[in-house]
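Visitor: Pasted the sequence and its predicted model underneath.
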Amino acid sequence: MAEGADLAVVVQAHDVAHYRDLVPGVDLLAAPAAAARPPVRFAWEQAGLPGLVRRSGADVLHSPHYTMPLAVGVPVVTTLHDATFFTHPDVHLAVKRTFFRSWTRVSLRRARRCVTPSAATRDELVRVAGARADRIDVAHLGVDSRRFHVPSDAERAAVREHLGLTGRYVAFLGTLEPRKNAAALVRGWVRAVADAEDPPALVLAGGRGWDEEIERAAAEVPAGLTLLRPGYLPLEQLAGLLGGAEVVAYPSLGEGFGLPVLEAMACGAPVLTTRRLSLPEVGGDAVAYTEPDPGAIGTALRELLDAPERRAALAAAARDRAALFDWRSCARAHLRSYASAAGL
């Protein structure tokens, strides 16, 4: 809206109040309550959404998550968040892999424009899915500096009290699913700190996914080391968690963008990640890199933990680089995509 767009947003019926508070003044259109169930939602997207779009008078429909109605009567822009359903099929459940591969191909063929959050994802879709690069627009994600910022001493202390931490720690933030490679991080952390006089804890914050290997890795942690898996943390504690860590480690096997890396950078954290897919596009020279296997993670993590000056330099560079990614730029990139789709 701040960029002059006239938006109508279709939301789940139970989310209307939330979005009314989040984006006041936007025209909110509610899907039927039954569409809260995924099978009904997918059917309604094809049969019910087109009529809602026509009644709204929209010039363009933005479908933000791979799928799109096939007969809607206006140009469609579809967001394709990553290509890992093609490049890393083993880290996705079979049903999701089949579904999102199919819809990615449909959207690449049928949507007027597609949007990806990184050039790396665009290039991968060209390589593995036969996409046309000239029909894909890149819109880098942004970071909310009000939520993700260098934390105050009080914010750091609140997280420590919440988690029961008294010493140093390494942090991870993300869903514990195979693609995030958290099991390898646990094993690498053990290698890095097992012989330390004051070994830092490892905090794996975020939702529990379907990664069974993380349970095996956790069971291997020696006595005397502290591994915490607190699940979701309150949003107001995330800056304290990330900015208070000795290192934020995110050794993902592949990301469409890598928002946790950017958020950690904005909090002034030294970050250790991989060079897979889009992550170097986000981290640039402001993060440290490792290969994704436990041995390499352990070596890289130990080197960072033993080098306070290196961590301080990365933290300063990370803050500067994170400032280059903002949501207004992301919104403007989307508006350009909409205009292109509408032929304006």
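Guide: Perfect, I can see it now.
Visitor: For the rest of this, base every contact and every neighbour count on C-alpha atoms.
Guide: Will do.
Visitor: tally of neighbours for R146?
Guide: Residues lying near R146 (other C-alpha atoms under 10 Å) number 9.
Visitor: E212 now?
Guide: 12.
Visitor: And it, how far from N181?
Guide: Going from E212 to N181 by C-alpha to C-alpha, to the nearest Å gives 11 Å.
Visitor: Ok, L173 next?
Guide: Look at L173 and N181: by C-alpha to C-alpha, they are 12 Å apart.
Visitor: More neighbours: which of those two?
Guide: Neighbours per residue, other C-alpha under 10 Å: of L173 and N181, the larger number sits with L173, 25 against 22.
Visitor: quick one: the closest residue to the more buried one other than its chain neighbours and L242, what's the gap?
Guide: Once flanking residues are discounted, L173 sits nearest to A205: 4.8 Å by C-alpha to C-alpha, 6 or more residues apart in numbering. In this view, A205 and L242 are 10 Å apart by C-alpha to C-alpha.
Visitor: before we move on, what about T87?
Guide: 29 Å.
Visitor: Please identify which of those two sits among more neighbours.
Guide: Comparing T87 with L242 by other C-alpha under 10 Å, the one with more neighbours is L242, at 33 against 16.
Visitor: Need the nearest residue in space to the more buried one, chain neighbours excluded.
Guide: A264 is the one closest to L242 (C-alpha to C-alpha, 6+ apart), at 5.5 Å.
Visitor: in terms of contact, does that neighbour touch G243 like I think?
Guide: Yes: counting by C-alpha atoms under 8 Å, A264 touches G243, with 6.9 Å between them.
Visitor: Name the residue in the two with the higher neighbour count.
Guide: Set A264 next to G243 and count neighbours by other C-alpha under 10 Å: A264 wins out with 33 against 27.
Visitor: just checking, what packs against the helix or strand where that one lies?
Guide: With secondary structure defined by DSSP states H and E, A264 is part of helix 259-266. If contacts are counted by 3 or more C-alpha pairs under 8 Å, 6 or more residues apart in numbering; DSSP states H and E, helix 259-266 sits against helix 238-243, strand 247-250, strand 271-273, helix 279-283, helix 308-322.
Visitor: want to try JSON lines for these, with distance to P64 as columns?
Guide: Below are the helices and strands packed on helix 259-266 laid out as JSON lines (distance: least, C-alpha to C-alpha, whole Å):
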{"stretch": "helix 238-243", "distance to P64": "25"}
{"stretch": "strand 247-250", "distance to P64": "25"}
{"stretch": "strand 271-273", "distance to P64": "27"}
{"stretch": "helix 279-283", "distance to P64": "21"}
{"stretch": "helix 308-322", "distance to P64": "24"}
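Visitor: alright, now check it against this:
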Amino acid sequence: MTAVQKPRVLVDATSVPADRGGVGRYVDGLLGALGRSGDVDLVVVCQRADVERYERMIDLGEVIAAPAAVTHRPARLAWEQTGLPLLAQQVGAQVLHAPFYTCPLRAGCPVTVTVHDMTFFTEPEHYDKSRRTFFRSAIKTSLRRADRVIVPSKATRDELIRLLDADPARIDVAYHGVDPAAFHAPAAEEKARVRARLGLVDTTYVAFLGAKEPRKNVPNLIRGWVSAVTDRSDPPALVIAGGQGHDDEIDQAVAEVPSRLRVLRPGYLRFADLPGFLGGALVAAYPSYGEGFGLPILEAMACGAPVLTTPRLSVPEVGGDAVAYTGPEPDEISAALTRLLDDENLRSSLAGAGLARAKEFSWDTSAEAHVMTWSKVAA
């Protein structure tokens, strides 16, 4: 791509939360790849706390601090409608990319939006009413207003078409990637360091890493794990790491765990400890009711963990034959987990297959797909 063909793209990164999470991993990975490639004339607007981070990450591009108030969601949404279009005009953006469902109603330039998943429609019972209503409305509005929509999987594209009669000609699939520097097969000392921090020096464990949302199905994971390990002489612990979320049933499920079994909830782990945590687990379990992509699954595969997940929505596009599958109910999770815990060769085979498959997903490839979309829109 020659210099004159580069679209000038303003990426709104103000929606990235402090804990990074899924949207943070997506935006960070995408911007890092775009900043290295030089395939777009890149401008990034972000929260003030992220300016230095993105300036280090982006070799080729400009980083602008948004008003301090955008750290609060209502103020960010208001600024998105007023301040963001003005900024797009000031920087001469040919395309404005909104990476998290919402976008300005009148941007003054072509707009692309990332719609991450359709579980607000397919799994409505796993969201509270206000969250479900907001994101359903945001997705419908973005479908009407955006010039093109980017989705992270074919499953999400198909659900947009099936449920909202979206125009398939305006939807582009750009798979997420995984950062091999951040998520890699850990050395023995990395695993040992994490076990020591968790107080599991002499204990194996099953790992979960993610948000504690009802859609992630953590209560059924806890009950399935109890059933799978309760009669074992040396039962592996269950470690549920990540933010607190809003699934009240988790506390109830933990209260039902027999006293001889260990459930740990360490909260957020240090980013540098994630390879040791995931790669050091007997199994990384992620029995979600549905995903728009399944980034935690890919990251666990990249760390050499045998992964147990569900064949829902986009997950088979990510896991393929390199993961083990289960239904979402406790007895199904128990049976699948028992099989993995009893078969070291199967775990080793899945770990190797997962490592190989994870290499097929890169942020550079994702960035190329985004650039193709923006070039269509800019033209």
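Guide: Sure thing, it's come through. Not measured: the values here are computed from a predicted model.
Visitor: Please state their TM-score.
Guide: Overlay of the two chains. TM-score (TM-score structural alignment, normalised by the length of structure 1): 0.98; 343 aligned residues with a C-alpha RMSD of 1.0 Å.
Visitor: Quick check: the residue nearest to L173 of structure 1 touching L235?
Guide: No: using C-alpha under 8 Å, A205 of structure 1 is not in contact with L235, being 11.6 Å away.
Visitor: More neighbours: those two, which one.
Guide: A205 (20 against 10).
Visitor: The more buried one pairs with which position in structure 2?
Guide: The equivalent of A205 of structure 1 in structure 2 is A241 (alignment by TM-score structural alignment).
Visitor: and its match, what is it in contact with?
Guide: A207, F208, L209, G210, L264, R265, P266, G267, Y268, L269 (C-alpha atoms under 8 Å, 6 or more residues apart in numbering).
Visitor: Considering those, which possesses the most neighbours?
Guide: In terms of neighbours by other C-alpha under 10 Å, the contacts of A241 of structure 2 top out with F208 at 27 neighbours.
Visitor: on that earlier part again, quick one, which of the helices and strands packed on helix 259-266 of structure 1 gets closest to L70 of structure 1.
Guide: L70 of structure 1 lies closest to helix 279-283 among these, at 32.7 Å (C-alpha to C-alpha).
Visitor: The very next helix or strand once past that closest one vs structure 2, average offset?
Guide: Sequence order places strand 288-289 as the next helix or strand after helix 279-283 of structure 1, per DSSP H and E. Compared with structure 2 after the fit, strand 288-289 of structure 1 shows a mean deviation of 0.3 Å (mean C-alpha distance after the TM-score superposition for structure 1).
Visitor: quick one: the equivalent of T230 of structure 2 over in structure 1 from G224 of structure 1, how far?
Guide: T230 of structure 2 maps onto A194 in structure 1, with residues paired by TM-score structural alignment. From A194 of structure 1 over to G224 of structure 1 the distance is 9 Å, taken as C-alpha to C-alpha.
Visitor: Sketch out the strands for structure 1, chain order is fine.
Guide: If DSSP state E is used as the criterion, the strands of structure 1 fall at 8-11, 27-30, 61-63, 76-79, 113-116, 136-138, 169-173, 201-205, 227-231, 247-250, 271-273, 288-289.
Visitor: out of these, nearest to L49 of structure 1?
Guide: L49 of structure 1 lies closest to strand 8-11 among these, at 8.7 Å (C-alpha to C-alpha).
Visitor: And that closest one against structure 2, how far off on average?
Guide: Superposing on structure 2 and averaging over aligned pairs (mean C-alpha distance after the TM-score superposition for structure 1), strand 8-11 of structure 1 comes out at 0.7 Å.
Visitor: which bit of structure 2 covers that strand?
Guide: Counting by TM-score structural alignment, strand 8-11 of structure 1 corresponds to 43-46 in structure 2.
Visitor: Ignoring the adjacent residues along the chain, who's closest to the residue positioned nearest the centre of structure 1?
Guide: Ranked by distance to the mean C-alpha position of structure 1 (C-alpha atoms, centre = their mean), the top residue is L259 at 4.1 Å. Sequence neighbours aside, L141 is the residue nearest to L259 of structure 1 in space, at 7.4 Å (criterion: C-alpha to C-alpha, 6+ apart).
Visitor: Structure 2: which residue goes with that neighbour?
Guide: Using TM-score structural alignment as the criterion, the counterpart of L141 of structure 1 in structure 2 is H176.
Visitor: for L80 of structure 1, same thing?
Guide: Aligning on TM-score structural alignment places L80 of structure 1 opposite V115 in structure 2.
Visitor: What is the neighbour count of its match?
Guide: Neighbours of V115 of structure 2 (other C-alpha under 10 Å): 25.
Visitor: thought it was touching A98?
Guide: No: counting by C-alpha under 8 Å, V115 of structure 2 does not reach A98; the two are 9.4 Å apart.
Visitor: tell me the contacts of the nearest residue to A237 of structure 2 once chain neighbours are set aside?
Guide: Closest residue in space to A237 of structure 2, ignoring its immediate chain neighbours: Y205 at 4.4 Å, by C-alpha to C-alpha, 6+ apart. Neighbour list for Y205 of structure 2: P236, A237, L238, V239, A281, L282, V283 [criterion: C-alpha under 8 Å, 6+ apart].
Visitor: Which position in structure 1 pairs with Y205 of structure 2?
Guide: Using TM-score structural alignment, Y205 of structure 2 pairs with Y169 in structure 1.
Visitor: Confirm for me that E332 of structure 2 is in contact with T338.
Guide: No: the criterion here is C-alpha under 8 Å, and E332 of structure 2 misses it with T338 at 9.9 Å.
Visitor: hang on, S118 of structure 1 packs against V138?
Guide: Yes: S118 of structure 1 is in contact with V138 according to C-alpha under 8 Å; the separation is 5.6 Å.
Visitor: ok, the two, which is more surrounded?
Guide: A direct count of neighbours by other C-alpha under 10 Å for S118 of structure 1 and V138 places S118 higher, at 24 against 19.
Visitor: Give me the aligned partner of that one over in structure 2.
Guide: Taking TM-score structural alignment, S118 of structure 1 has S153 as its aligned residue in structure 2.
Visitor: Contact partners for its match?
Guide: S153 of structure 2 sits next to V173, A174, Y175, G292, F293, S314, E317 when contact means C-alpha under 8 Å, 6+ apart.
Visitor: if you set the cut-off to 6 Å instead, what comes out?
Guide: Contacts for S153 of structure 2 (C-alpha atoms under 6 Å, 6 or more residues apart in numbering) come out as V173, Y175, F293.
Visitor: ok, and the closest non-adjacent residue to the first one?
Guide: The spatially closest residue to V173 of structure 2, leaving aside those adjacent along the chain, is V151, at 5.0 Å (C-alpha to C-alpha, 6+ apart).
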